[in-house]
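A.B. asks: missing the sequence, but the structure's below:
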């Protein structure tokens, strides 16, 4: 009999807390642990090989904490590491454990929101370069036209608490303008980075009236709920109690201060050193 454990939620930094927030709101009965690999963040501009190595290392850490299920609440890790971990590593580590990402749940439903058949993706360089969103959307909605916009400065601005300032407004407008210049008919914009919900209102104000802006948190939460209903054998392996634990590979004081902004509630973390 496999040991019960919490759901693991991973991100390279703080952004995954916006996803965890929605998951906890939707599924408050389970226990969760969150790991932010802040010491090596951001992942967005790193190579496929480096991101895969870092992500696999963190997934193994979650498994050591008895997590039967790990969610990569990081678009870059989902784009560049998830498939290899699922296809190559899980069978060797523990075939009963599962690792899920945030890209597929979003691409499964994005076509339901667009009337014009033209959607925009705002993301990090790494996510855009991976082409993961275009590839996955093509599977579900081959008729959609997908336009991607890399926004390399948004994560650093948000993580440094500068996203409310005029300097950030300049870059937010720059990126939204560049996206719309690709096709003014875009009527649905996906925020394909878990940091971007913190500037969702600013982005929406810069887009034409009626443009829908999708954040991933509630989409991923609903998808996880559906997954657990369809896989009762996995659901039985998750322990209950509504407990939350937070870990970071960097400064706990910094994580707690920034994490509280992303999670919307006070966060108290523990430091962890990763090996291997």
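C.D. replies: Arrived safely, thanks for sending. Just so it is clear, the model here is predicted, and its values are computed rather than measured.

A.B. asks: From now on I want contacts and neighbour counts done on CA atoms only, so please keep to that.
C.D. replies: Fine.

A.B. asks: Going along the chain, name the strands of the stretch 151-276 of the chain.
C.D. replies: 188-191, 212-214, 244-248, 269-271 (DSSP state E, counting those that start in this stretch).

A.B. asks: for the first one, packing partners?
C.D. replies: When you say that, I think you mean strand 188-191. strand 118-123, strand 212-214 (3 or more Cα pairs under 8 Å, 6 or more residues apart in numbering; DSSP states H and E).

A.B. asks: residues in contact with it?
C.D. replies: Strand 188-191 has contacts (Cα atoms under 8 Å, 6 or more residues apart in numbering) with 113-114, 118-123, 197, 200, 211-216.

A.B. asks: Same question for stretch 98-112.
C.D. replies: The set of residues external to stretch 98-112 that reach it, using Cα under 8 Å, 6+ apart, is 68-75, 78-79, 82, 85-86, 90, 117, 132-133, 136-137, 140-141, 144, 216, 219-220, 223.

A.B. asks: From the residues you listed, which land in helices?
C.D. replies: Of these, the ones assigned to helices by DSSP state H are 75, 78-79, 82, 90, 132-133, 136-137, 140, 219-220, 223.

A.B. asks: about what we covered before: using TSV, please lay out the strands of the stretch 151-276 of the chain together with distance to residue 263.
C.D. replies: Output for the strands of the stretch 151-276 of the chain, formatted as TSV (distance: least, Cα to Cα, whole Å):
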stretch	distance to residue 263
strand 188-191	17
strand 212-214	18
strand 244-248	11
strand 269-271	12
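
A.B. asks: Against that first model, consider the following:
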């Protein structure tokens, strides 16, 4: 184990910055490296094999940068690559390192946000088709019914900074209406893509007031706090200089232009 190890945060693009922002707010003392695989994003429509390959390459890059703990702040990567990495790659090649995702922490607490036990999940095609949320929530809460809706247009709208413009209204309403048509008793909607919190103003305008709209940043951050408390052997090796580094597989100038929308401040990223 390397002393002064940073925590790695990975996403296929920009969305993981919304999770990183929450993590950094709750755990400001540690060092972090964020990697966005913008050159190959979005991941949502790729096959399991392709997403696993891309995700593993990026995780290994973060390992090479000294990260012993990596958070997949990406629902698609968590759904399609995390289990294989945890079960196949870590035990054989990286036994002292850990990779965590965003799906399990969310599934563990979803019951606290619903009274009707009817939950909607909105995500990319990859996340929805994987049925990861159906399976994980069922493990913890067999009495909760999960209704899924893929939203393929939302990520392109957000990454082109069109999410608050009038042109986004049609696709926001189309997907929300399609979800609610599956059950009139849905009272909790999980935004199962880390891009989607940027659509919150429009989603709140479309969904009835009684529906809890659930984002993942604070949930994942609290789960990480708990994880480090339970694993002091991992926590004791983390660097504490409050350093944050940002990398992208794409163009750093383009990344920085868009990333501030997600992270809330200007960034100066480097090429992967």
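C.D. replies: All right, it came through fine. All values reported here derive from a predicted model rather than from experimental measurement.

A.B. asks: between the contacts of strand 188-191 of the first structure, which has the most around it?
C.D. replies: Neighbour counts for these (other Cα atoms under 10 Å) peak at residue 123, which has 27 neighbours.

A.B. asks: Pretty sure that one sits against residue 150.
C.D. replies: Yes: Residue 123 of the first structure is within contact range of residue 150, at 5.2 Å (criterion: Cα atoms under 8 Å).

A.B. asks: if we can go back for a sec, may I see the PyMOL selection of the buried members of the contacts of stretch 98-112 of the first structure?
C.D. replies: Buried members of these, identified by 16 or more other Cα atoms under 10 Å, are gathered into one PyMOL selection as follows:
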select buried, resi 68+69+70+71+72+73+74+75+78+79+82+85+90+117+132+133+136+137+141+144+216+219+220+223
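
A.B. asks: follow-up on the earlier one: dump the helices and strands packed on strand 188-191 of the first structure to JSON lines, plus distance to residue 39 of the first structure.
C.D. replies: Below are those laid out as JSON lines (distance: least, Cα to Cα, whole Å):
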{"stretch": "strand 118-123", "distance to residue 39 of the first structure": "21"}
{"stretch": "strand 212-214", "distance to residue 39 of the first structure": "29"}
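
A.B. asks: Residue 169 of the first structure: which of the ones you listed is closest?
C.D. replies: In terms of Cα to Cα, the element of those nearest to residue 169 of the first structure is strand 118-123, at 15.3 Å.

A.B. asks: if we can go back for a sec, closest one to residue 253 of the first structure among the helices and strands packed on strand 188-191 of the first structure?
C.D. replies: strand 118-123 (27.5 Å).

A.B. asks: between that closest one and helix 132-140, how many degrees?
C.D. replies: Angle, strand 118-123 of the first structure to helix 132-140, by axes from the mean of the first three to the mean of the last three Cα atoms, to 10 degrees: 150 degrees.

A.B. asks: Can you check which part of the second structure the following helix or strand past strand 118-123 of the first structure sits on?
C.D. replies: Counting by DSSP states H and E, the element after strand 118-123 of the first structure in chain order, helix or strand, is helix 125-130. Aligning helix 125-130 of the first structure against the second structure (TM-score structural alignment) gives residues 125-130.

A.B. asks: so how much does the matching stretch differ from the first structure once superposed?
C.D. replies: Compared with the first structure after fitting, stretch 125-130 of the second structure deviates on average by 0.1 Å (mean Cα distance after the TM-score superposition for the first structure).

A.B. asks: Name the residues that touch that stretch?
C.D. replies: For stretch 125-130 of the second structure, contacts defined as Cα under 8 Å, 6+ apart pick out 43-47, 75-76, 79-80, 122, 148-152, 192.

A.B. asks: what's the offset of stretch 59-79 of the second structure from the middle of its chain?
C.D. replies: Chain-centre distance of stretch 59-79 of the second structure: 11 Å, with Cα atoms, centre = their mean, to the nearest Å.

A.B. asks: what comes into contact with it?
C.D. replies: 1-2, 5-12, 15-17, 19-20, 33, 35, 43-44, 51-52, 55, 82, 96-103, 124, 126-127, 130, 132, 192-194, 234.

A.B. asks: Which of these fall in helices?
C.D. replies: 16-17, 19-20, 51-52, 55, 82, 103, 126-127, 130, 132, 234.

A.B. asks: Would you point out the most distant pair within the residues you listed?
C.D. replies: Counting by Cα to Cα, the most remote pair of those is 126 and 234, 31.2 Å apart.

A.B. asks: Same drill for the two, tell me which one is more crowded.
C.D. replies: residue 126 (23 against 20).

A.B. asks: returning to that earlier point: could you single out the nearest of the ones in helices among the contacts of stretch 98-112 of the first structure to residue 166 of the first structure?
C.D. replies: For these, the nearest to residue 166 of the first structure is residue 75 (26.6 Å; Cα to Cα).

A.B. asks: corresponding residue for that closest one in the second structure?
C.D. replies: Under TM-score structural alignment, residue 75 of the first structure pairs with residue 75 in the second structure.

A.B. asks: how about residue 90 of the second structure, what does it touch?
C.D. replies: Residue 90 of the second structure neighbours (Cα under 8 Å, 6+ apart): 96-98.

A.B. asks: Quick one: the residues you listed as a markdown table, columns for neighbour count and distance to residue 174 of the second structure too.
C.D. replies: Putting the contacts of residue 90 of the second structure into a markdown table (neighbours: other Cα atoms under 10 Å; distance: Cα to Cα, whole Å) gives the following:
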| residue | neighbour count | distance to residue 174 of the second structure |
| --- | --- | --- |
| 96 | 11 | 46 |
| 97 | 16 | 42 |
| 98 | 17 | 39 |
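
A.B. asks: With that, I have no additional questions.
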